[in-house]
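Peer 1: no letters, just coordinates:
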């Protein structure tokens, strides 16, 4: 598979070396904005310009959680289901156990008025945008897309200290792995905002986030799913910085963090 080198989107292009085990393998393009509200918002605008038939979940239609009674293992949304696969925060003093919340209680829709976290917030920066979905320090969280979409984009807040991986499962049962530790620099200030965009010429089934720290998490907002208009679009983009950890392979029976 040949990747042309061209810069078309704002941010860092991460489509790098692939390990492919099928004859007609998918081409995948992953971009991550630079840190900061302005760069993240610009990246979202650029990413959406390439897509059609988009649906965006802003989480504004949900009532924000005020404690553990409002947490749940799975949150069903217009773009798909978000599920806590493994909780984190074993220690009672952790922030996800503050303010009536529980690290083991599942995911939560939060806003700034009720959040136990100081570094996570709604994106984009808009007065009408108040809510986001919080991982509540889950060690494993999965986003299963609602339909056969070939593109997904979203904001992440405070992800720089996750230090884990994001696994991308495709409809053809191949999968890709993005090394989050290589993308989100731990030296960045807490509370940084990023926009992540993923495009493929094969439908994306799910994204699974694995963290290496049980007392760490992130916020996710404005999740958009859609389709790449033409298969050739990815070939024209061909974005790539070698060595940043995206590997494509056949799905195995289990994935280790």
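Peer 2: Perfect, thanks for sending it. Worth saying up front: this structure is predicted, and the values here are computed from it rather than measured.

Peer 1: all contacts plus neighbour counts: C-alpha atoms, from now on.
Peer 2: Fine.

Peer 1: and the helix or strand encompassing residue 221, what does it pack onto?
Peer 2: Following DSSP states H and E, one finds residue 221 within strand 219-227. Helices and strands touching strand 219-227, as assessed by 3 or more Cα pairs under 8 Å, 6 or more residues apart in numbering; DSSP states H and E, comprise strand 52-57, strand 131-134, strand 140-157.

Peer 1: for comparison:
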């Protein structure tokens, strides 16, 4: 077979075999989020060390390094809550966006130490009045209505992201808890078959070039 006929279909097969995600996909329950990832997600931070790390119910000053990620770009008032308020997200410690002057916005940026393809968290209303929570990353933006009972938000991105911003609009408090990222089993590894197909295609193109050079 002539190398020209071999190389082009092989290269086309290689690139069409690679999965491509079109747009970020939103999930409102953990089961669907985990199913999309192909494995149970890992809890990146449950904030249950508030008492030992921050000293209890206290107002935070960012940036704060939490190991696998950092909290940066502070907007308004953010609290580390050790359960002192009745409306906890899951019955344990959590973050609280807002202050006594609930007309003010509040928020932060989650900056990951390694880019992630998905992110999720639990949230609820800790003040009584409904409030909007904007979740943003690059061109992605989603507005959540924060209310009781506890809700889940998850997004699987079209490409790895290094940061994601959460901003509470004026109106009330918003409780945030249980940051989630893909589990280890969900990490996608390129299929060997794809690499082999690309290699064969490049080899075909190289062979064609060499034959042209010899006959020139």
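Peer 2: Now that the structure is in, tell me what you want to look at. Keep in mind that what you see is a predicted model, and the values were worked out from it rather than measured.

Peer 1: just send the helices and strands packed on strand 219-227 of structure 1 back as CSV, with distance to residue 38 of structure 1 and mean neighbour count too.
Peer 2: Converted to CSV, those look like this (distance: least, Cα to Cα, whole Å; neighbours: other Cα atoms under 10 Å):
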stretch, distance to residue 38 of structure 1, mean neighbour count
strand 52-57, 19, 14
strand 131-134, 18, 27
strand 140-157, 12, 22
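
Peer 1: can you put those strands in CSV and add distance to residue 39 of structure 1?
Peer 2: Output for those, formatted as CSV (distance: least, Cα to Cα, whole Å):
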stretch, distance to residue 39 of structure 1
strand 52-57, 19
strand 131-134, 19
strand 140-157, 11
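
Peer 1: for those, which one sits closest to residue 43 of structure 1?
Peer 2: Nearest of these to residue 43 of structure 1, taken as Cα to Cα: strand 140-157 at 9.7 Å.

Peer 1: could you tell me where that closest one falls in structure 2?
Peer 2: Strand 140-157 of structure 1 lines up with residues 107-124 of structure 2 when matched by TM-score structural alignment.

Peer 1: circling back to that earlier point, for residue 78 of structure 1, which of the helices and strands packed on strand 219-227 of structure 1 is the nearest?
Peer 2: Between those, strand 52-57 lies closest to residue 78 of structure 1; by Cα to Cα that is 6.1 Å.

Peer 1: against structure 2, where does the next helix or strand after the closest one fall?
Peer 2: Next helix or strand after strand 52-57 of structure 1 toward the C-terminus (DSSP H and E): strand 74-76. Using TM-score structural alignment, strand 74-76 of structure 1 lines up with residues 63-65 of structure 2.

Peer 1: list the buried ones in that stretch?
Peer 2: Buried residues in stretch 63-65 of structure 2, counted by 16 or more other Cα atoms under 10 Å: none are found.

Peer 1: now swap in stretch 148-161 of structure 2 and tell me
Peer 2: For stretch 148-161 of structure 2, by 16+ other Cα under 10 Å, it's 148, 150-157, 161.

Peer 1: quick one: name whatever helix or strand follows the strand holding residue 221 of structure 1.
Peer 2: From strand 219-227 of structure 1, the next helix or strand downstream (DSSP H and E) is helix 232-237.

Peer 1: other SSEs contacting that next one?
Peer 2: Applying 3+ Cα pairs under 8 Å, 6+ apart, one finds that helix 232-237 of structure 1 makes contact with strand 193-210.

Peer 1: top helix in structure 1 by residue count?
Peer 2: Looking across structure 1 with DSSP state H, the single longest helix is helix 37-48.

Peer 1: between that helix and strand 140-157, how many degrees?
Peer 2: 110 degrees (axes from the mean of the first three to the mean of the last three Cα atoms, to 10 degrees).

Peer 1: list the buried residues in helix 37-48 of structure 1.
Peer 2: 37, 39-44, 47-48.

Peer 1: so what touches the top helix by length along structure 2?
Peer 2: Using DSSP H, we find that the single longest helix of structure 2 is helix 192-215. Residues outside helix 192-215 of structure 2 that contact it (Cα atoms under 8 Å, 6 or more residues apart in numbering): 3-4, 6-11, 13-15, 17-18.

Peer 1: stretch 152-167 of structure 2 now?
Peer 2: 20-30, 33, 36-37, 75, 105-123, 133-137.

Peer 1: the most centrally placed residue in structure 2 and residue 159 of structure 2, how far apart?
Peer 2: By Cα atoms, centre = their mean, structure 2 has its centre lying nearest to residue 119, at 2.7 Å. Per Cα to Cα, to the nearest Å, residue 119 of structure 2 is found 12 Å from residue 159 of structure 2.

Peer 1: check contacts around the residue nearest to the centre of structure 2.
Peer 2: Residue 119 of structure 2 neighbours (Cα under 8 Å, 6+ apart): 154-156, 179-182.

Peer 1: name the nearest of the residues you listed relative to residue 189 of structure 2.
Peer 2: residue 182 (13.5 Å).

Peer 1: what residue in structure 1 is paired with that closest one?
Peer 2: For residue 182 of structure 2, the residue aligned by TM-score structural alignment is residue 226.
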